[in-house]
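S.K.: Got a predicted model here, sequence first, then my questions.
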Amino acid sequence: MTGTLTLLRLALRRDRILLPAWITVIVGVIAASAAAIAELYPHAGQRIALGVTIGAAPALQALTGPVFDAASVGGLTAWRATTMTSVLAALMSMLTVTRHTRAEEETGRAELIGACAVGRQAVPAAAVLLAAGANMLMALLITVSLAGQGLPLPGALAFGLAVGGTGWVFTGVAVLTAQLTAHARTANAIAAAVLGVAFLLRALGDAAKVETLAWMSPLGWAQRVRAFADERWWLITLFAVAGAALVAGAALLARRRDLGSGLVPARPGVPDAAPYLRSPMALAWRLQRGSLLGWSVGFAVVGLLFGALAHSVGDIAGDNPQLAAILAAMGGAGALTDTFLSAEMGLLGLVAGAYAVQATLRLRDEESALRAEPVLATAVARRRWSLSHLGAALGGSAVVLAAGGLTAGIAHGFRIDEPVGQGVRMLGAALVQVPATWTLAGIAMLLFGLLPRLTVLAWAALVAFALLGQLGELLQLDDWVRNLSPFAHVPRALGQPVDAGPLLWLGFVTAVLLLAGTATFQRRDVQGG
């Protein structure tokens, strides 16, 4: 452990902007949600009515979890924000740990540091301490922000510890996956898959009211801390023990591998490349096909879940005559089902934006790892090389959206005896999201060409668009602010004709961004910026 504190100070300096930004966003989402709920639902009767509506819709509970105390502002805030902010805390922790562990080994910096008077466990220990400290600070700020709005202090503290505890558990997950593989990208992918499974287990458990499934997920634990609703303090201990066990397991595994390698050995390639690998496009496909397959399978599973639950949304009006009358004027309960499915396609579009950003920024990964220079030293032009990865990003995002939309339509169609028709219908609803998703690829490409050292801003743009979409209406933001997100311009594709105008404009903006990014990449030095 020698040198841990020195490395921790170095990590704090490197992340002096990134970590405060993460924490500010997470705390701000919770504080803003509490303020908006207090303004929109000032009376207990209104809040209870909302809670009854949520309790009658398994589809809504799959997205955000159950309501444990609908009568209080704090209870509704916990329902609305716990899952979202817990996922953000998990992502913050995973990316932070991988950045300061496996990525350091992959680039060779960890070996240089290890040549000094530094202990073998100092690098991962500093990363774990950094992530743990960030989660503790975040929990404290959540507590202060909610208590400052007049909410009960015990509930505010439980809320903060639940979100911070989730981040701590996924700190352990990330440091464990960093021992398995030699590449930071793969370690992040495995940790993200664990997070995805955790979300699905919680969603299925809450929707089907199978507590066993929800208790298998740290996201389910965060909900069941029951902030502002007779808090379960013993669950905080479960977070602490689970995270510590994962970190301890990672420390034991680290002793069984060499520096720079993973426990799962990399498979050697064949001596001679296949004939089809003679073009930049084929190389880009070879590099990105595993990621595309994983994303497609994930979208297909989530689509099945959304499609299976969509039919239950129409049941909300069963015991509510007033809502039934409103829905009848709108076109019946099917209108509510279409609204739910349209919202879920919008959510899948946002997540597909993450794939588009990741696939586009593979250009930066190849450049940073010095693998781009040997390719560009041949007769391959820069434009051709960059367009090959852009093709994988644009085509891949359309494929993953198609997988989610098609499976959602088929699952919903089987519930109403119309699998083929609903499959085609939902496929179209998913593909309508493609132009907005491509806009994120355009932003990533422009940053790669113009400011390659600031490509992280593409991820910041994705988070900003997600928050505008999920919280813009709740926070009653001005239309011009909400319209900054390309996803705000995507027309509904269910229940009404599709207006092609906004889609054409998004396509035009994407083309401008891609051309500008490609042109600026032509003019800068490789490894420059």
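M.R.: Ah, there it is. In this text, all values refer to a predicted model and were calculated from it rather than measured experimentally. Residues are numbered from 1 along each chain as shown.
S.K.: CA atoms for contacts and neighbours, from now on please.
M.R.: Will do.
S.K.: What distance do you get for residue 145 to residue 224?
M.R.: 21 Å (Cα to Cα, to the nearest Å).
S.K.: cool, and residue 327?
M.R.: Relative to residue 224, and taking Cα to Cα, residue 327 is found at 33 Å.
S.K.: Spell out the secondary structure type for residue 477.
M.R.: What DSSP: H, G, I helix; E, B strand; the rest coil gives for residue 477 is coil.
S.K.: cool, residue 353 as well?
M.R.: Per three-state DSSP, residue 353 ends up helix.
S.K.: so who does it touch?
M.R.: Residues near residue 353 by Cα atoms under 8 Å, 6 or more residues apart in numbering: 397, 437-438, 440-441, 462.
S.K.: just residue 394 next, same as before
M.R.: Contacts of residue 394 (Cα under 8 Å, 6+ apart): 356, 438, 441.
S.K.: any idea how far it is from residue 295?
M.R.: 14 Å.
S.K.: this is the comparison structure:
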Amino acid sequence: MSAFTGTARLVRLAVRRDRIQLPLWIVGAALFVPIVVASVRDRFPTEADRIEILRSAAASPALLLLRTAPTGPSEGSMIMFSILTYVAVLAGLMSTLAVVRHTRQNEETGRAEMVGATVVGRHAGLTAALVVVAGANAVLGALIALALLGYGLPVAGSIGTGAGIAAAGLVFAGVAAIAAQIAQSSRAANGIAAAVVGVAYLVRGLGDALGEVRPDGYTVVSAWPTWLSPIGWVTEMRQYAGDRWWVLVLPLAFFAVTVAAAFALTVRRDVGMGLIPDRRGAAKAAPALLSPLGLAWRLQRGTLLGWCVAVVALGAAVGSLSQTVREALGENQGTADTVTKLAGGGDGDLLAAFFAAMMAIFGAMAAAYVVQALMRPRAEEAGGPAEAVLATGTGRLRWLASHVAVAVGGAALLLVAAGVATGLVAGLTDGDLGGQVAEMTGASLVQLPAAMILAGFAVAAFGLLPRLAVGLAWTAFAVSLIVGQLGELLGLPQAVRDISPFTHTPALPAASATAVPLIALTAVALALGAAGLALFRRRDLAI
């Protein structure tokens, strides 16, 4: 028997297990393409229109940080400027979640040990996971290429775009394979892999923001940090603007190295154990662990700390840009209009519009944390700990409500941390410390009801369809993010944008706050959460 014996059967098992989740990810990411293509053709039909908006973007480091460096005025280049980094991030998240689900999660739940007792090689499980994820990325890349070709875009750029997105997914699949060997829980492995995706996006953004604007004024040559990011490798392929196919060597080589490292690490640990073992707990449990709320906090605090570090760092970076943004927006009306659209409108204060756009990003980060935190009950249910807890005097509603309380409270903490960090650095820069801290903290906290909507949806999905809860919750987050945060820039109809809770959040500090939408969002969130609790109380536990 070789180390790869049984791989084919495990591939079939993984495909059957992911027959719903992976297609949702693939179709959702691929549908983003025709939406953006239609929007670009409607809003920027001529080269002159595209040059105007790209000049604005090239003059704004903040927009380059969020999107990517523009490479030319062609229709294809404009589409890449609008979509490429976002789809690469979606491919990365799809890949990391799938690899961890079929490796570390199987070990955590005991499935790997049961399967390993049969005629299965040591590397079969990891190989099967990578084969399935590689196939999913190939399908995603092919759909994207076909969608672009269907709109009549050049063949080389369209195929290069699909290949680049697929290569980005492979890079992060390799990262997740290593994370699954290092961490002892699927939650920790997902956290490590997702953090790498986030860092890759920010490093790429830093390189693009520091890039050099060419004499034409609308193309940008990215700085060296972009080459340190796997997402930067995708953008540096310069689809529709030179089509540098040789850049594909970087993600493919990285994938090969990480997979080899993951296989090497697999044989150096026991099944079910990570290279970094869980540290021993105290001899006596803290009194707080006697309650479901204390237990939920203990399980979630590490993840929350990681998110806090991320939002504080980003908030400090945003606050430090206040003077730069004021100068850039004051000199370029096109950039000012774009930022104002990102912020959802405003009263004409361009710096306030910039901060409102950044607060919306913090709101999305808080919502992502909420979804991640509320997937913990599903992991507890599938893995068995929930059954042991619920066999005691702890009721179902109290157990699930404790996780919800920690998730929503954690989101509020993240938003406060983001607002304080942004206001503190901006205040030190502008000489108005107290005023900026108060204003930015308030502007960030109004994002909480939108995050609560996604919390309520996640709880409702967990109560009604527990086996699909993870996929449904993350799909809802992705849809809300795309149509809410980017709907105005993409030219989506108002009826479509209204689907997202982010659309109804006041754009503080650029606009005046009104209580009605916040109260309505909170009421809907509470209704969804209550429905989820009631459904969970009435159903059987599901593995």
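M.R.: Here it is on my side, so go on. Predicted model, so just to flag it, every value in this text is computed and none were measured.
S.K.: Once they're superposed, what TM-score comes out?
M.R.: With the length set by TM-score structural alignment, normalised by the length of structure 1, the two chains reach a TM-score of 0.94; 524 aligned residues with a Cα RMSD of 2.2 Å.
S.K.: which bit of structure 1 covers stretch 430-440 of structure 2?
M.R.: Taken onto structure 1 by TM-score structural alignment, stretch 430-440 of structure 2 occupies residues 416-426 there.
S.K.: List the contacts of that stretch.
M.R.: Contacts for stretch 416-426 of structure 1 (Cα under 8 Å, 6+ apart): 405-413, 494.
S.K.: run the last query once more with 7 Å
M.R.: Defining contact as Cα atoms under 7 Å, 6 or more residues apart in numbering, one finds that stretch 416-426 of structure 1 is touched by 405-410, 413.
S.K.: again with stretch 446-455 of structure 1
M.R.: With contacts defined as Cα under 7 Å, 6+ apart, stretch 446-455 of structure 1 is touched by 364, 444, 513-514, 516-518, 520-521, 529.
S.K.: Of those residues - the most surrounded one?
M.R.: Neighbour counts for the contacts of stretch 446-455 of structure 1, by other Cα atoms under 10 Å, peak at residue 444, which reaches 32 neighbours.
S.K.: Structure 2: which residue goes with that residue?
M.R.: Checking TM-score structural alignment: residue 444 of structure 1 goes with residue 458.
S.K.: show me what contacts that match?
M.R.: In this structure, residue 458 of structure 2 makes contact with 371, 374, 469, 473, judged by Cα under 7 Å, 6+ apart.
S.K.: In helices, which of the residues you listed fall?
M.R.: Of the positions in the contacts of residue 458 of structure 2, 371, 374, 469, 473 sit in helices, assigned by DSSP state H.
S.K.: May I see the residues you listed arranged in CSV, with distance to residue 519 of structure 2 and neighbour count as well?
M.R.: Shown next, in CSV, are those (distance: Cα to Cα, whole Å; neighbours: other Cα atoms under 10 Å):
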residue, distance to residue 519 of structure 2, neighbour count
371, 21, 26
374, 22, 27
469, 26, 22
473, 22, 25
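S.K.: what comes up buried for the longest helix anywhere in structure 2?
M.R.: Taking DSSP H as the criterion, structure 2 has its longest helix at helix 396-430. For helix 396-430 of structure 2, burial by neighbour count (16 or more other Cα atoms under 10 Å) applies to 396, 399-404, 406-408, 410-427.
S.K.: just stretch 489-500 of structure 2 next, same as before
M.R.: Within stretch 489-500 of structure 2, the residues that count as buried by 16+ other Cα under 10 Å are 489-492, 497, 500.
S.K.: could these go into TSV alongside distance to residue 11 of structure 2?
M.R.: What follows is the buried residues of stretch 489-500 of structure 2, written out as TSV (distance: Cα to Cα, whole Å):
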residue	distance to residue 11 of structure 2
489	40
490	38
491	41
492	39
497	39
500	36
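S.K.: List just the nearest of those residues to residue 20 of structure 2.
M.R.: residue 500 (22.9 Å; Cα to Cα).
S.K.: Grab the nearest non-local neighbour of whichever residue in structure 1 pairs up with the closest one.
M.R.: In structure 1, the residue equivalent to residue 500 of structure 2 is residue 485, according to TM-score structural alignment. Spatially, and ignoring its direct neighbours in sequence, residue 485 of structure 1 is nearest to residue 465 (5.0 Å; Cα to Cα, 6 or more residues apart in numbering).
S.K.: number of nearby residues for the one you found?
M.R.: Neighbours around residue 465 of structure 1, by other Cα under 10 Å: 23.
S.K.: Done for today, thanks.
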